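Q: just coords:
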């Protein structure tokens, strides 16, 4: 058996994890049990009973866990080798943390935790992409000034895609497009004519004749989209993740809602080609998301990530096509992809990189803004709330647009706010339209804009 070769350290890296009782938290805590050079010492979540139950389920002895009442209790628990379960931000002992993994998914709490950690000289691994879209530029700048690291966490698509992009650029390619598959595949069974999207089924027999891209790619993509029109394929989480990629890579979007083509992976190099070459793209250097179409039993793209590049020597790329690589029919484009994102299983890579200062991550800038476009006429007094697994806001659609002088309100800054003026269908929600915006996070966003795009 081959065992972990985790780096020997004089003492384990001490990790504080917010949003500990979520799915991401569980995957990270499970993986940390395999890494003797890292230790989760403070688990922060208002649901302390849920955290304790999860720890018991993971095999952590009850006498190794302490529910704390203040920061002094937390310090004592950590020093005694116990896991401190923390319900309140005021009870965190920052002097007993080396790295914060921020996974609340809430902009107010997540920003406050990250800001406090940086102020205390603690590295931050940001998993809450919602926070990143609004305050990531400012938090990163503050971390650099403080001499600590602020990094997007491996295991979620933004960091994985940025890591893939760095590899692609280091090998000498120019990037035409960066993207990922949507969270849930479209699994089509030709025997029944039913397509299944994570348990939601739709009768779509037309897909049986559309499994091959055919000679008219735009027509095929349009027909596939029509066949699955009853399924919700786009999610705010996708736009959020691609906005994070934009911050660090400089990529923009081809269309503000992204294309979401229904695609089989071996078609990606053809689909994300320029229009002049038969593809979808009117511009290049963009981010996008596709819906993966597969048959029962075929491997999933697993919410993985891809980069589209221009090829070179025709003979070279025919050799690579022969080895199974995804090359466009005309040989001008290729797709390089990683069909996975393993959530917290991968995050220890970022934790180690933060402590060892080995990450090579560009300074983020607000190249695009994740904004909110009114889906219907919204009367004054309308309140906004982030809801559901995909952290969406009723009444508005997430779109990626060019930054302005700070007048457009970022999508997640609507959380907890209300309209002071009516907003017409199709209009972007602006700061002047809102009351009750989280002031500290809004100030961080505006501060980030001043750093330029």
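A: Looks like it arrived, so ask away. Please read all numbers here as calculations on a predicted model, not as lab measurements.

Q: switch to C-alpha atoms for all contacts and neighbour counts from now on
A: Will do.

Q: which other helices and strands contact the strand ranked longest in the chain?
A: Longest among the strand segments of the chain by residue count, using DSSP state E, is strand 286-294. Helices and strands touching strand 286-294, as assessed by 3 or more CA pairs under 8 Å, 6 or more residues apart in numbering; DSSP states H and E, comprise strand 175-181, strand 186-189, helix 236-249, strand 252-253, strand 262-263.

Q: below is an additional structure, to be compared with the one above:
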């Protein structure tokens, strides 16, 4: 039975899946636009630090006032409506909520909400890749211990990549490389919120008329979001990050099997079973032919001559040897697709991708020469960007994760291009997110070393 038919059954039997959403920003708003159109789903609450912003988001995506007029979750459950609140903890604890969605984008908030979901045994969809990369391996262990599902968010690229990887492996193909496309030039690593819109080509009118956040969009441009998403994929799919960070090679869909194959076979990969992000721009700024800027891909290898012949017989584009081929999805619709995760958890008891190992980490890396006394401003800001690296290397360098590089004051100078270290910053070890991260580092440090493969999370 399909997901949709199972949701229809939930609706017809009067037992809808009760969902609580935290964060009414862009991703959350896109889900809000679709949730009322999905049978068997009752969005019982929207939690946001600004209830007024949440109300405006609901109105903007087409809701009428009557749909979110409930004063309590109990009243919303009885009336089939939605309550707006600023108390996410109370929403998670409510007996009227089955599945929690964290779409806040705040690493600290995401960690807190995941721990609360474990405490109250509520399944959680972690849209918040920042939180997942910062502490996902530990959160996955806690979720398993609590007997709940901790899931990636369908529609976001990591979950879609994990789906392609799972497809390839399930039919007996070895995944050589998996990842996504983006718009990239080396100069983007130094981009700031002051320069971001020029790089995107957005006009002042477009920015003023939409729900755009300069620092968030800059985190996509400066390489941080790509690093975070590839770390999440590595940790969910057992793939290995490149030792020197993402290369962002210019590559169109037709060239995937040629470029993303091992060096010994004419490609650029130092290792098999890795992650990489491809650029939609040539290094001189020209557009790549048939780019994959909005999409995801997986490159795989034919295990035998017979399978290689099948690739050719059924029109699969391969490299010149016929051994390597690729599949891809040319787009992702982020929050519009989030309902797949909710449905998969509710009626199949399955995550749409989930952290299983700690293979990849993202280090806060200086965009320019930083001086002692400066304050770090996190993803997409003026001071640091996120660089992907193997977890073993991150631990060996004692690298500060990008997800915590907010409002920390530097004790030491940090040269441009170098990872900021824990010893370079002042920090409060009692803060929940910092405590959880340091606990995870201590837990895994004995399990991970440069000469030792990462071990399973659960």
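A: Yep, that arrived. For clarity, every value in this text was computed on a predicted model and none was experimentally measured.

Q: show me where the stretch 251-400 of structure 2 has its strands.
A: Under the criterion DSSP state E, counting those that start in this stretch, the stretch 251-400 of structure 2 contains strands at 274-279, 296-301, 324-329, 360-366, 375-377, 384-390.

Q: what's the average distance of the second one to structure 1?
A: Its matched residues in structure 1 lie on average 1.3 Å from strand 296-301 of structure 2 after superposition (mean CA distance after the TM-score superposition for structure 1).

Q: save the helices and strands packed on strand 286-294 of structure 1 as TSV, and put in mean neighbour count and distance to residue 353 of structure 1 too.
A: As requested, these are arranged in TSV below (neighbours: other CA atoms under 10 Å; distance: least, CA to CA, whole Å):
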stretch	mean neighbour count	distance to residue 353 of structure 1
strand 175-181	26	23
strand 186-189	23	36
helix 236-249	26	17
strand 252-253	26	27
strand 262-263	24	35
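
Q: closest to residue 25 of structure 1 out of the ones you listed?
A: When those are compared for distance to residue 25 of structure 1 using CA to CA, the nearest one is helix 236-249, at 17.6 Å.

Q: in structure 2, what range does that closest one match?
A: The counterpart of helix 236-249 of structure 1 in structure 2, using TM-score structural alignment, spans residues 224-237.

Q: in structure 1, which helix has the most residues?
A: Secondary structure of structure 1 per DSSP state H: the longest helix is helix 129-146.

Q: that one vs structure 2, average offset?
A: Mean for helix 129-146 of structure 1 is 0.9 Å (mean CA distance after the TM-score superposition for structure 1).

Q: tell me the residues of structure 2 aligned with that helix.
A: The aligned range for helix 129-146 of structure 1 is 129-146, by TM-score structural alignment.

Q: chain center to that stretch, what's the gap?
A: Here stretch 129-146 of structure 2 is found 13 Å from its chain centre; the criterion is CA atoms, centre = their mean, to the nearest Å.

Q: got the contact list for it?
A: Stretch 129-146 of structure 2 is contacted by residues 105-111, 114-115, 118-119, 121, 126, 149-150, 228-229, 231-232, 235, 354-358, 360-362, 401-404, 436-437, 440, 457-458 when judged by CA atoms under 8 Å, 6 or more residues apart in numbering.

Q: ok, now how distant is the residue nearest in space to the middle of structure 2 from residue 361 of structure 2?
A: When structure 2 is reduced to its mean C-alpha position, the closest residue under CA atoms, centre = their mean turns out to be residue 129, at 3.5 Å. In this structure, residue 129 of structure 2 and residue 361 of structure 2 are 12 Å apart, going by CA to CA, to the nearest Å.

Q: now do the shared contacts for these two.
A: In terms of CA under 8 Å, 6+ apart, residue 129 of structure 2 and residue 361 are both contacted by the residues residue 228.

Q: of the strands of the stretch 251-400 of structure 2, which is nearest residue 157 of structure 2?
A: Taking CA to CA, strand 296-301 is the member of the strands of the stretch 251-400 of structure 2 nearest to residue 157 of structure 2, at 6.6 Å.
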